[in-house]
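Novice: no sequence for this one, just the structure:
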């Protein structure tokens, strides 16, 4: 459905004007922005802490007595376990979000993620409690993954549905700003603490970032409880009640069939963005340290500097999508992501500290946060209002399993089976980038679309 055709009004609910233009006060929009920012920062702080720990700490602490390549594989297998339940969390919380609203879901999800991350910081190691240590690690990862299944989707929905239509790209990028900030906080803390003597860092220093995340959780919970519900959701709920559409709302399978085009294209977009995020910030860090034998502090420094660059660029990218459109900016970024892969691997192979650090600066400061900045708004606009939360979370979490969950495991398995060569790793990175490029080519432009429209953007 084109932008020109999606001009539905709230006439039957007594509400005039398109959903995207319902009035939200500047103060309320600021509260919603800060709340969404903190929630996404918490999720990606959790994610970055876990991936850094999986790459650098969890192997010897929770999976000892194995060679480095197998310990890395075991660490990322535990990491990938969280992705098994993310689609379940996405479907469950997406249903609740479409039925009861975005706000209540976001309060629950940020609490679950915060509790799981705190638990990881308190978790005994294999040396202390034996096999129960990796079991509990996986259990906490499952809790974290179930809550994360709707966190970023819900934050994007609440913010984009509250923003003026001509600034949705900018406000949608606030969620991506939160993810970049979470990466920056986690990698900066990790870099600082890793300067400790190695024995002390392995004994207790690695725990501190996990424990400190409780502060972000409490602030995010407070703000989430105080924000207003999405005006789009409130208007849709009023219209449904007025038209007595409750019986029609049960035809979920018909809605799924009608949304298959939007679902498949959105899934490709998610694979292109998410695959590189988890491969670079997860697997590539561990591969560079354990296989290429580079200093962990060097890699963490690159991630930290890249995170600073990402924080500085992601809102600009959002503004560019408001000016030039989501599709065009996505294709620019995806093309760069694809083209940079082989040069990046060759730079790592030089083992030159500056070039190796620069790879992570470019990835973490360029395509990774900015692709998500585009996606954060684009996928909200891709689906109609009827089941937007459910379909968006399902797309994101299935995509997360196929890219973020499986990608690092596939890459680690290939390295364990074939040896330390970089070509298979580059092939996996380029494959995910190519999927994103193809999806962006077939996707519609959604800038300015009326978010009240129940039909998808196709």
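Specialist: Perfect, I can see it now. Not measured: the values here are computed from a predicted model.
Novice: When you work out contacts or count neighbours from here on, use the C-alpha atoms and nothing else.
Specialist: Will do.
Novice: Now do stretch 192-211: distance from first to last residue.
Specialist: Stretch 192-211 has an end-to-end distance of 15 Å (criterion: CA to CA, to the nearest Å).
Novice: Going by neighbour count, which residues of that stretch are buried?
Specialist: Across stretch 192-211, burial judged by 16 or more other CA atoms under 10 Å covers 193, 194, 201, 202, 205, 206, 207, 208, 209, 210, 211.
Novice: Now do residue 145 against residue 16, distance only.
Specialist: 40 Å.
Novice: the more surrounded of those two?
Specialist: Using other CA atoms under 10 Å, the more surrounded residue of residue 145 and residue 16 is residue 145, with 31 against 14.
Novice: Return the distance of whichever strand or helix holds that one from the chain's centre.
Specialist: Per DSSP states H and E: residue 145 is located in helix 132-160. Remark: helix 132-160 is offset 10 Å from the chain centroid, using CA atoms, centre = their mean, to the nearest Å.
Novice: packing partners for it?
Specialist: helix 26-56, helix 68-100, helix 102-122, helix 126-129, helix 168-193, helix 367-382, helix 388-400 (3 or more CA pairs under 8 Å, 6 or more residues apart in numbering; DSSP states H and E).
Novice: so of these, which one's packed in deepest?
Specialist: The highest mean neighbour count among the helices and strands packed on helix 132-160, using mean count of other CA atoms under 10 Å, belongs to helix 367-382: a mean of 29.
Novice: putting a second one here so we can go through both:
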């Protein structure tokens, strides 16, 4: 291993000159801030669609006298975005591994913001008929492609710029950007709660989509100031890879199939629980339980704020005691909680509902999903890390995060087995993740350059 390789991953072991140390600290801060805020922009855009899908789109783009059919159609378009995410992971992962992380991340940011702005300007079914849902699906597809390439690149930039002893924390702060985005999303719609139903459906819901233009400008400014990943540059300069991979996805499937499967499995349970609670639970609470819309939004805002704090706390702890013990305990508790949380929602008591969301999101979700930004990059070598991490994360997001709200709506519709079946579905996916956690080796001490 050359000296350059060592300093690329862990400057604490072989200190470089002071001026180089100062430069690296500056770039480390820029990488962290740009990745975190870029993730806020991307996931805010993705999250406001999920919120609007629960509250608005069934009436604006899929008008029907059958509310259940409208809900299923709406969650179907929601699933389109999730299903596009693995393809986005392959596309932008390929670009990131071959031409660099920075360029790929700039493209994802512009694509996401552009699609979100157009959704905010899109006429409804009453004005353009079937073109409204068709164009909505196309724009949602673009959103899915963009966010599919965003997460992997953002966490890799943070982790590859970090020292070896702080990878969990640095990666988790990027992940926290996603929870802050969800908080901003619910906050934006909460500010519109004073509007009457007609005004909200006419133009009020569009405002959270249109403010994306401001966030786009901030995100681009920050990302243009960040240099390429030092781990990638070290690998390109004669270490792990002297030739850029022609087919990063095939290399990952051929060389690390077990790591890919474990990476996919680790996210199934957390994504299922989170997606059901942040999308399906909104329509379930207001439509079937008759609860005010603001109550569930408030519960999600509080729990999302707790999530933004919980993710770095559990990740920092994983830097000290390891990733496996924290994840294993949390995923087992999440299996049990799948049955508890809906019992709390069905009490129709505000305090019980908020407690249920805080336990589910701020604690258990934080302790599982918050470790993946470190675990996944530590499973794969530099030459196809962007592709492998993106595909693993986004594939589980598509399968678990995208389809579970749709299945939950079907299970609780007329003739369905009811809410207990939703809990069984969530627990079963958590059980798969628990099995993967048992098979996972500890990754905390992996050298990223020679992973």
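Specialist: Right, received. Where do you want to start? Worth saying up front: this structure is predicted, and the values here are computed from it rather than measured.
Novice: For the buried residues of stretch 192-211 of the first structure, give me a markdown table that also has secondary structure and distance to residue 237 of the first structure.
Specialist: Output for these, formatted as a markdown table (DSSP: H, G, I helix; E, B strand; the rest coil; distance: CA to CA, whole Å):
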| residue | secondary structure | distance to residue 237 of the first structure |
| --- | --- | --- |
| 193 | helix | 49 |
| 194 | coil | 51 |
| 201 | helix | 52 |
| 202 | helix | 52 |
| 205 | helix | 49 |
| 206 | coil | 46 |
| 207 | helix | 44 |
| 208 | helix | 44 |
| 209 | helix | 41 |
| 210 | helix | 39 |
| 211 | helix | 40 |
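Novice: Where does stretch 293-305 of the first structure end up in the second structure?
Specialist: Alignment note (TM-score structural alignment): stretch 293-305 of the first structure is matched to residues 290-302 of the second structure.
Novice: So which residues make contact with that stretch?
Specialist: Here stretch 290-302 of the second structure makes contact (CA atoms under 8 Å, 6 or more residues apart in numbering) with 182-183, 186-187, 190, 193, 278, 281-282, 285-286, 348, 350, 353-354, 357-358.
Novice: Just confirm residue 160 of the first structure contacts residue 380, I think it does.
Specialist: Yes - Residue 160 of the first structure is within contact range of residue 380, at 7.3 Å (criterion: CA atoms under 8 Å).
Novice: Residue 399 of the second structure and residue 267 of the second structure: what is the separation?
Specialist: From residue 399 of the second structure to residue 267 of the second structure the distance is 10 Å (CA to CA).
Novice: Looking at those two, which one has more neighbours?
Specialist: Taking other CA under 10 Å, residue 399 of the second structure and residue 267 do not tie; residue 267 has more neighbours (28 against 19).
Novice: Residue in the first structure paired with the more buried one?
Specialist: Alignment note: residue 267 of the second structure maps to residue 270 in the first structure; criterion TM-score structural alignment.
Novice: hang on, isn't that match packed against residue 396?
Specialist: Yes - between residue 270 of the first structure and residue 396 there is a contact at 6.2 Å, judged by CA under 8 Å.
Novice: For the counterpart of residue 408 of the second structure in the first structure, give me its contacts.
Specialist: In the first structure, residue 408 of the second structure lines up with residue 411, judged by TM-score structural alignment. By CA under 8 Å, 6+ apart, residue 411 of the first structure lies in contact with 279, 283, 424, 425, 428.
Novice: Report the secondary structure element holding residue 411 of the first structure.
Specialist: With DSSP H and E as the criterion, residue 411 of the first structure is inside helix 406-418.
Novice: with the second structure superposed, average distance for that helix?
Specialist: Compared with the second structure after fitting, helix 406-418 of the first structure deviates on average by 2.1 Å (mean CA distance after the TM-score superposition for the first structure).
Novice: roughly how far is that helix from the heart of the chain?
Specialist: 22 Å.
Novice: likewise stretch 83-103 of the first structure?
Specialist: 15 Å.
Novice: what range in the second structure matches stretch 324-332 of the first structure?
Specialist: Under TM-score structural alignment, the match for stretch 324-332 of the first structure is residues 321-329.
Novice: That stretch: which residues count as buried?
Specialist: Quick answer for stretch 321-329 of the second structure (16+ other CA under 10 Å): 322, 323, 324, 326, 327, 328.
Novice: Which members of those residues are positioned in helices?
Specialist: Among these, DSSP state H puts 323, 324, 326, 327, 328 in helices.
Novice: Residue 364 of the second structure versus the third one, what's the distance?
Specialist: For residue 326 of the second structure, the distance to residue 364 of the second structure under the criterion CA to CA works out to 10 Å.
Novice: what do you get for the second one?
Specialist: Residue 324 of the second structure sits 14 Å away from residue 364 of the second structure when distances are taken as CA to CA.
Novice: How about the contacts made by residue 28 of the first structure?
Specialist: 227, 228.
Novice: just to revisit the earlier point, tabulate the buried residues of stretch 192-211 of the first structure in a markdown table, adding columns for distance to residue 74 of the first structure.
Specialist: As requested, those are exported to a markdown table (distance: CA to CA, whole Å):
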| residue | distance to residue 74 of the first structure |
| --- | --- |
| 193 | 24 |
| 194 | 22 |
| 201 | 21 |
| 202 | 18 |
| 205 | 22 |
| 206 | 19 |
| 207 | 20 |
| 208 | 23 |
| 209 | 22 |
| 210 | 21 |
| 211 | 24 |
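Novice: Closest one of these to residue 314 of the first structure?
Specialist: The shortest approach to residue 314 of the first structure among these belongs to residue 209, at 24.4 Å (CA to CA).
Novice: what's the burial count for residue 251 of the first structure?
Specialist: 10.
Novice: try residue 340 of the first structure
Specialist: Number of residues near residue 340 of the first structure (other CA under 10 Å) recorded here: 17.
Novice: Over to residue 417 of the first structure?
Specialist: Applying other CA under 10 Å, I find that residue 417 of the first structure has 10 neighbouring residues.
Novice: how close does it sit to residue 310 of the first structure?
Specialist: For residue 417 of the first structure, the distance to residue 310 of the first structure (CA to CA) stands at 34 Å.
Novice: and what of residue 392 of the first structure?
Specialist: According to CA to CA, residue 392 of the first structure and residue 310 of the first structure sit 24 Å apart.
Novice: follow-up on the earlier one: which neighbours do residue 326 and residue 364 of the second structure share?
Specialist: By CA under 8 Å, 6+ apart, no residue touches both residue 326 of the second structure and residue 364.
Novice: Brilliant, that's me finished.
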